[in-house]
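Trainee: quick one: sequence plus predicted model below, questions after.
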Amino acid sequence: MAGTLHSIVIHEAGDLRIDEVPEPVPAPDEAVIDIVYGGICGSDLHYWQHGAAGESILKAPMVLGHEVVGIVRRAAPDGTGPAEGTRVAVHPATPAREYVRHPADRPNLSGGGYLGSAARFPHRDGAFAHRVTMPTRMLRALPAGIDLQEAALIEPASVAWHAVTRIGDVTDLSALVVGCGPIGLLTIAVLKARGARHITAIDLHDRPLQIAAELGADTVLKQPDDADIAAIDADVVVESSGSHRGLDTAIRGATRGGVIAMVGLLPAGPQPVQIALAIARELDLLGSFRFNDEIDDVIRALADRKLHIAPVISHVTPWRQAATAFEIAADPTVSSKVLLKFGPERGRK
């Protein structure tokens, strides 16, 4: 139908549709982007499965997707941003309209919006579509050496990079990653790139642990017992399972005086974990939420071949098979990061 495009829309829990949407019309500071790949995130799965992601509750149909890369189809009318034909990654955050007190150097805590998020109402539509408009401040031009499919991991890799940055310098330290979903796997890759001496990975399933080893994990443990966990004695820990059991494992696997970055989003409400042990060991428990400018660090590390993340991609599925792709992405025994493919990797001729 002329003047319309297709997009992946969540209407309510369990109701994922391919809907027609109007052709986007750019504002003066917006470029038109032909989306090529979009990665299915855990939050996309939560909206599909539960109609909510944490405390962000779906109240109206919303286009999903914030892990996207594409090609500039039309540059912004005001002359800012990348030129037509430029391959770009997207930083999905939008600054908050009203001020919420937060550290000036941590705008991720400002309460701003995010592509494909129901945290605010009206919701902020995402970018699982053939073509979208994006403010040029969101766009990052990609160096020629970065594969566009691998570039679809830049956004979640930035989340992992931010978590490690929250910890600090990890050079020559022992590290533990609890939960080897896509964020956990990308965290292993980031720890490796940033000089961790020994990395232990824990998960419930074999496949994620196989990928963890390929990314640089020195030790992989499937459902370890209490003695195995205590023996890890890691200097730094990243909890990425998003479960109270995972956080409890992180606390028990950390050395005295160790640091834990909590990047997995636990459900709202009280969580049964051994906080007394964290106190007695003087552990530093650090929250880690989204990212700031770490996306630029990730792009540089990919361009320099210092960051190895391609094995995290397990499936690439045509957009018309979105329902199947979501089913696959929800099963950690068969998948890690599942990408939707929306268009060709080359722009218009």
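Mentor: Cool, got the structure.

Trainee: when you work out contacts or count neighbours from here on, use the C-alpha atoms and nothing else.
Mentor: OK.

Trainee: and the longest helix for the chain?
Mentor: The residue-count maximum for a helix in the chain (DSSP state H) belongs to helix 154-167.

Trainee: below is an additional structure, to be compared with the one above:
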Amino acid sequence: MLAIRKTKAGPGGLSVDDVAAPKEAHSTDVLVKVEAAGICGTDLLIYKWGEFAKRMKLPTILGHEVSGVIEQVGSDVKGLRPGMRVSLESHLPCGTCYTCRRGWAHVCPKTRYPGVDFDGGFASFVVVPESVCWPVPCGIPPLQAAMMEPFGLAVHASLEGSGVSGLNVLVSGCGPIGLMNIAAAKALGASKVIATDIHPLRLTAAAKMGADECINATEESVYKTVRSLLGERGVDVAIDYSGQAAALKELIQSITHGGELRLMGVPSHDILLNLEEWLFKGLIVRGLHGRRLYETWERSTSLLVTGRVDLSSLVSHRLPLSAAEDAFEMALNGQSLKILFEPNGTCI
């Protein structure tokens, strides 16, 4: 089978290789025939060989945003059977540490990831533990099922803390997950959702996903525009996907006193912050990661299967595995929204 692998340390180092397909699932594992698999920001970090990637043992098949059909289940698997469509959770927590026992398994310090610590889903078939397989209702098509993992981040960011219902929300950074967050926040009852980015393509998509106002941060001040829209009140919640110091400064100015800043974007380097305004405003700052296991999956599934959120317009490219190099370059250069690989041919 073809597979996209990271084969060399350092920037680049991708290879599309013909490798042996897994033949069976052992014990508590599941063999999945991949229908669709999306490029994620983590894949781009690996491509650029960011710090997180250096834990990898190469070569490794990339990909963790995956939907597919179960081909075979291990002898000890309960509740799953061949023929079921599944979407994959990308976090495999240890389940036994202090963090996991407190109900915070989504931030387990011993978490392992498909496509990082073991072979992932940029291939025709993938073997994964039963615990990361989420059964997908028939009302969710394969392409949207492949986006359930990142959509879960957006739902998680919308539900944490005071939530979004009845509140004014600012989403900074309209990559795929930021765009999903716009739709999730609207579906979960946000009063007004304001989106900001520097790419016109993404801002156009933000409007389609339901943003009430879209701000190009290269052309106008986010803070001044928010003030003109909402007055001195500002936004109740700001969710940052950019990881940029300049964006964070504007967000802090735009949040109401006692409001919430939710951090999802990962900065590429250390940044300097003046915390005085954070303190005097009494801001609640939340660092968010992953999805709550599996509460967020339940909420995400409900939003998709009922049609309250439709992610289909986010798919800008559907490509074979052989187009890996071009796909990664497009994603890095902001020439795409969501890129999905279809390893076994076009999904219906």
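Mentor: Received the coordinates, thanks. Note that the structure is a prediction, hence the values are computed from the model and not measured.

Trainee: so how far does the helix or strand following the longest helix of structure 1 sit from its counterpart in structure 2?
Mentor: Where DSSP states H and E defines the elements, the next helix or strand beyond helix 154-167 of structure 1 is strand 174-178. Strand 174-178 of structure 1, aligned to structure 2 and superposed, deviates on average by 0.4 Å (mean CA distance after the TM-score superposition for structure 1).

Trainee: give me the stretch of structure 2 that strand 174-178 of structure 1 matches.
Mentor: Counting by TM-score structural alignment, strand 174-178 of structure 1 lines up with residues 168-172 of structure 2.

Trainee: again with stretch 188-199 of structure 1
Mentor: Taking TM-score structural alignment as the measure, structure 2 aligns residues 182-193 with stretch 188-199 of structure 1.

Trainee: what sits against the equivalent of residue 154 of structure 1 over in structure 2?
Mentor: Taking TM-score structural alignment for the superposition, residue 154 of structure 1 sits opposite residue 148 in structure 2. Residue 148 of structure 2 sits next to 65, 87, 297, 300-301 when contact means CA atoms under 8 Å, 6 or more residues apart in numbering.

Trainee: for those, which ones persist in structure 1?
Mentor: Comparing those with structure 1 on both residues aligned by TM-score structural alignment, their matches' CA atoms under 8 Å, the contacts found in both are 65, 87, 297, 300-301.

Trainee: closest to residue 290 of structure 2 out of these?
Mentor: residue 297 (10.9 Å; CA to CA).

Trainee: so that closest one touches residue 152, yeah?
Mentor: Yes. Applying CA atoms under 8 Å, one finds residue 297 of structure 2 in contact with residue 152, separated by 6.3 Å.

Trainee: shared neighbours, the two?
Mentor: Any residue near both residue 297 of structure 2 and residue 152 by CA under 8 Å, 6+ apart counts here, and that gives residue 291.

Trainee: the two: which has the busier surroundings?
Mentor: Higher neighbour count among residue 297 of structure 2 and residue 152: residue 152, with 27 against 21, using other CA atoms under 10 Å.

Trainee: that one against residue 295, yeah?
Mentor: No. Counting by CA under 8 Å, residue 152 of structure 2 does not reach residue 295; the two are 9.8 Å apart.

Trainee: redo the contacts of residue 148 of structure 2 as TSV? Include distance to residue 321 of structure 2 and secondary structure.
Mentor: TSV is the format used below for these (distance: CA to CA, whole Å; DSSP: H, G, I helix; E, B strand; the rest coil):
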residue	distance to residue 321 of structure 2	secondary structure
65	14	strand
87	19	strand
297	27	helix
300	28	helix
301	27	helix
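
Trainee: which of those residues are buried?
Mentor: Applying 16 or more other CA atoms under 10 Å to the contacts of residue 148 of structure 2, the neighbour count classes 65, 87, 297, 300-301 as buried.

Trainee: tell me the buried residues in stretch 245-261 of structure 1?
Mentor: 246-256, 258-261.
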